[in-house]
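A.B. asks: Return atomic coordinates for the entry below.
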Amino acid sequence: MNTLKKAKGFKKSRPGLYLSIGTSLFGIVGVAKQIQLARRETDTLKLLDAVVSGAAVLTNAAVLIRELRRLDIDDVLADD
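C.D. replies: As a prediction, the model looks like this:
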């Protein structure tokens, strides 16, 4: 199996999903810093940008969690 196929398979695996969820949630740290900076500068546009970025990160994490749940359901069905 070549390296590219392994990498694509890792993305859909349980450890790959956990890693993706972790990196998505780690993005919240950057968003929190953006929000603090925007509030300190009282810049409404930067604050709006940070809020939208935060919503995108949370949505991405929710999609990954849904994929993880689907993977768990498939594993249970595969054991039968």
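
A.B. asks: alpha carbons only for contacts and neighbour counts from here, please
C.D. replies: OK.

A.B. asks: any idea how far Ile21 is from Ile28?
C.D. replies: Distance check for Ile28 against Ile21: by Cα to Cα, to the nearest Å, it reads 11 Å.

A.B. asks: can you give me how far the helix or strand where Thr59 lies is from the chain middle?
C.D. replies: Using DSSP states H and E, the element containing Thr59 is helix 44-79. In terms of Cα atoms, centre = their mean, to the nearest Å, the centre of helix 44-79 is set 5 Å apart from its chain centre.

A.B. asks: Following up with a second sequence; could you model it the same way so I can compare the two?
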Amino acid sequence: MYLSISTTAFGALSVVKQARKARTESDTLLLLDAVVSAAAIATGLAILVRELKRIGDDDVLFG
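C.D. replies: Predicted structure coming up:
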């Protein structure tokens, strides 16, 4: 689970760099790719949060 979180965070940093490069170069296609990648990361993060909540509901010690 923690590996997924760190991978998602690293992916978010890559998307930010890609978006900055796209804006600097005025590359619409690269910017669109960054937006789609950001949406995929947001979806993955939402799934991770849901799984963490499920773990928390099932585990007495987790809270």
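
A.B. asks: what's the TM-score for these two chains?
C.D. replies: TM-score for the superposed chains, counting by TM-score structural alignment, normalised by the length of structure 2: 0.86, backed by 60 aligned residues with a Cα RMSD of 0.9 Å.

A.B. asks: that older thread, and Ile28 and Ile21 of structure 1? which has more neighbours close in?
C.D. replies: When Ile28 of structure 1 and Ile21 are compared for neighbours, Ile21 comes out ahead with 21 against 17, by other Cα atoms under 10 Å.

A.B. asks: so what corresponds to that one in structure 2?
C.D. replies: Using TM-score structural alignment, the partner of Ile21 of structure 1 in structure 2 is Ile5.

A.B. asks: what's the mean gap between the helix or strand hosting its match and the aligned bit of structure 1?
C.D. replies: Element membership for Ile5 of structure 2, per DSSP H and E: helix 2-25. Compared with structure 1 after the fit, helix 2-25 of structure 2 shows a mean deviation of 0.9 Å (mean Cα distance after the TM-score superposition for structure 1).

A.B. asks: again, but for stretch 31-49 of structure 2
C.D. replies: Averaged out, stretch 31-49 of structure 2 is 0.7 Å away (mean Cα distance after the TM-score superposition for structure 1).

A.B. asks: Name the surrounding residues that touch that stretch.
C.D. replies: Stretch 31-49 of structure 2 has contacts (Cα atoms under 8 Å, 6 or more residues apart in numbering) with Met1, Ser4, Ile5, Thr8, Gly11, Ala12, Val15, Val16, Gln18, Ala19, Ala22, Arg23.

A.B. asks: one more time with 10 Å
C.D. replies: Stretch 31-49 of structure 2 is contacted by residues 1-2, 4-5, 7-9, 11-23, 25, 28-30, 50-55 when judged by Cα atoms under 10 Å, 6 or more residues apart in numbering.
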